[in-house]
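**Q** I need the structure of the sequence given here:
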Amino acid sequence: MFNANAFVSTARLLKKTLEWPIHKLMPVAIKAMFLPPHNASISNKTWNDEYDSGAWDFLSTTKEVGRYSVIVGYCLHFRPAARILDVGCGTGILARWLSGAAISSYLGIDLSEAAIEKARQSNIQGAEFAVADGTAFKTSQLFDVIVFNEVLYYIRTPEDYLRGFARCLAPGGILVVSMWHHADGINTWKRLRAGFEQLDRVRIVHVPSGLRWDVAVLRPR
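**A** Below is the predicted model of the structure:
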């Protein structure tokens, strides 16, 4: 028998759930599930509020160790003594991982002023940080490695985004891309095939949580 009151209660609960600010607690990878593919509508204020609130501090936990280890390993294996550009660097976690490694230079860019301020306060030796929107980033510098660490979810045309940055690669340079393994990420890897050669790719599994990531080394065709 149909219970109208139960139906209404369930509908209200669902509505509240959908309106709940998931961005306050969920990692970027999980958040991507609830956004339209390649959503680029998140405001700079939202990013700043999240970094100020510590919503991204989970990136420094053991859950992320495997993924960052692979990113660093790829950087050092494919391009020793590299000049590295970290696009969407956040608070400079990758820079801390690379601190003391045999690299030539590190530049991290992020559109969040709050994230960059935290990165600079870390005083990571040899690392430079700049507030910059990757979609409009301009530089005369060349880099041996450009890292895109969990950022392509928010780009409407990720293949064009990577192609634009590929102009900043030195001869023989590589792109290192990390994406959480979910439907939109899988489609993005397919979209990148036409313009980029995949030199290597691994899948990292964090067993306790079941989260999976793909990390790949790409080169423009």
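
**Q** all contacts plus neighbour counts: C-alpha atoms, from now on.
**A** Noted.

**Q** this protein: helices as residue ranges?
**A** Remark: helices assigned in the chain by DSSP state H are 4-19, 28-31, 44-53, 65-78, 93-98, 113-121, 158-166, 183-192.

**Q** helices and strands around the longest one, which ones?
**A** When contacts are defined as 3 or more C-alpha pairs under 8 Å, 6 or more residues apart in numbering; DSSP states H and E, helix 4-19 sits against none of the other helices and strands.

**Q** kindly reformat the helices of the chain as JSON lines containing mean neighbour count.
**A** Formatted as JSON lines, these follow (neighbours: other C-alpha atoms under 10 Å):
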{"stretch": "helix 4-19", "mean neighbour count": "11"}
{"stretch": "helix 28-31", "mean neighbour count": "16"}
{"stretch": "helix 44-53", "mean neighbour count": "16"}
{"stretch": "helix 65-78", "mean neighbour count": "18"}
{"stretch": "helix 93-98", "mean neighbour count": "20"}
{"stretch": "helix 113-121", "mean neighbour count": "19"}
{"stretch": "helix 158-166", "mean neighbour count": "17"}
{"stretch": "helix 183-192", "mean neighbour count": "16"}
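
**Q** want to put them side by side, so please do this one too:
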Amino acid sequence: MNFKDKFHNWRRKQRWNKQYRKGRWDNLKGEKERSRYEKIIEFSNKYGNKNPDILDLGSGEGVLLDYFNSSTISSFDGMDFSSVSIKKANETNREKGSFVCADLHSFKPENSYDIIVLNEAFYYIHETKKSEVIETMIKHLKPNGIFLVSIYREGLGCWEYFKNETFKELDFTTVTTNEEKTYWKIGVYKLA
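**A** The predicted model follows:
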């Protein structure tokens, strides 16, 4: 990224922190998001390894972990761009959960995972870094591991990174709500 892009990335981080402080993203814990989280859990159980180690990229306050039955997972690491959301995630004592603040553009996981969730985060990655981020995450995917990608609405500029010869699509669905413009597309991918 050039200097201008790095500056915009820094400004976006400030905006996210401000929004989390003001409660702008409290709706992620609400009923409208439930069906999306439940579909991620369903796909995790159906296609993921048993007792998985999970990495949630774009974890926010760790809402996804709250949907998992802690007895069915080995570990859950969450990463988010917002230091405020990570502080909130760490204030709640969640069994098997660990949360760190990092920039997905340069994040290097310390562990390997059975399931890597790109949780409403992939479209925020700068276009020049998307392939690099995927390559980094591939290096941290365990054998038979899966990528779960959740994108709000269409996710233009995102799906072509998964619908190619590198990945095999295991499942793909659209999760809708009673609001016409509120829907998510969720895909499950393995390395081809």
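
**Q** with Glu128 of structure 1 as the reference, name the closest of the helices of structure 1.
**A** helix 113-121 (7.8 Å; C-alpha to C-alpha).

**Q** tell me the contacts of the aligned partner of Ile138 of structure 2 in structure 1?
**A** Here Ile138 of structure 2 is matched to Ala166 in structure 1, going by TM-score structural alignment. Ala166 of structure 1 makes contact with 175, 220, according to C-alpha atoms under 8 Å, 6 or more residues apart in numbering.

**Q** separation between Ala166 of structure 1 and Val147 of structure 1?
**A** 11 Å (C-alpha to C-alpha, to the nearest Å).

**Q** any residues in contact with both of these two?
**A** Leu175.

**Q** got the contact list for stretch 108-116 of structure 2?
**A** By C-alpha under 8 Å, 6+ apart, the list of residues contacting stretch 108-116 of structure 2 reads 44, 48-49, 52-57, 136-137, 139-148.

**Q** try it again with 10 Å
**A** Stretch 108-116 of structure 2 has contacts (C-alpha atoms under 10 Å, 6 or more residues apart in numbering) with 44, 47-57, 74-79, 102, 133, 136-149, 188-190.

**Q** repeat for stretch 43-53 of structure 2
**A** Stretch 43-53 of structure 2 is contacted from outside by 37-42, 54, 68, 70-77, 96, 111-117, 141-148, 170-172, 186-190, using C-alpha under 10 Å, 6+ apart.

**Q** give me the residue at the spatial middle of structure 2.
**A** Residue closest to the average C-alpha location in structure 2 (C-alpha atoms, centre = their mean): Asn119, at 2.3 Å.

**Q** that one pairs with which position in structure 1?
**A** Using TM-score structural alignment, Asn119 of structure 2 sits opposite Asn149 in structure 1.

**Q** ok so, going back, out of the helices of structure 1, flag the one nearest Val207 of structure 1.
**A** Distance to Val207 of structure 1, taken as C-alpha to C-alpha, is lowest for helix 65-78 among the helices of structure 1, at 10.8 Å.

**Q** and the closest one against structure 2, how far off on average?
**A** In the superposition against structure 2, helix 65-78 of structure 1 averages 1.0 Å from its aligned positions (mean C-alpha distance after the TM-score superposition for structure 1).

**Q** quick one: that helix aligns where in structure 2?
**A** Under TM-score structural alignment, the counterpart of helix 65-78 of structure 1 in structure 2 spans residues 34-47.

**Q** check contacts around the equivalent of Asp133 of structure 1 over in structure 2.
**A** Taking TM-score structural alignment, the alignment pairs Asp133 of structure 1 with Asp103 from structure 2. Contacts for Asp103 of structure 2 were tallied using C-alpha under 10 Å, 6+ apart; they are 9-10, 13, 57-58, 79-82, 125.

**Q** that older thread, name only those of the contacts of stretch 43-53 of structure 2 that count as buried.
**A** Buried subset of the contacts of stretch 43-53 of structure 2 (neighbour count, 16 or more other C-alpha atoms under 10 Å): 37, 39-41, 54, 68, 70, 73, 75-77, 112-117, 141-142, 145-148, 186-190.

**Q** so Phe148 of structure 1 sits against Tyr68, correct?
**A** No - contact between Phe148 of structure 1 and Tyr68 fails when scored by C-alpha atoms under 10 Å: they sit 11.9 Å apart.

**Q** what touches both of the two?
**A** Joint contacts of Phe148 of structure 1 and Tyr68 (C-alpha under 10 Å, 6+ apart) are 178, 215.

**Q** on that earlier part again, quick one: the match of Asp133 of structure 1 and Lys39 of structure 2, what's the gap?
**A** Relative to Lys39 of structure 2, Asp103 of structure 2 is positioned 26 Å away (C-alpha to C-alpha).

**Q** kindly report the same for Lys168 of structure 2.
**A** Counting by C-alpha to C-alpha, the gap from Lys168 of structure 2 to Lys39 of structure 2 is 19 Å.

**Q** likewise Arg21 of structure 2?
**A** 28 Å.

**Q** and Tyr67 of structure 2, by the same measure?
**A** Taking C-alpha to C-alpha, one finds Tyr67 of structure 2 at 10 Å from Lys39 of structure 2.

**Q** try Lys50 of structure 2
**A** Using C-alpha to C-alpha, Lys50 of structure 2 is found at 17 Å from Lys39 of structure 2.

**Q** what does Gly58 of structure 2 give?
**A** For Gly58 of structure 2, the distance to Lys39 of structure 2 (C-alpha to C-alpha) stands at 17 Å.
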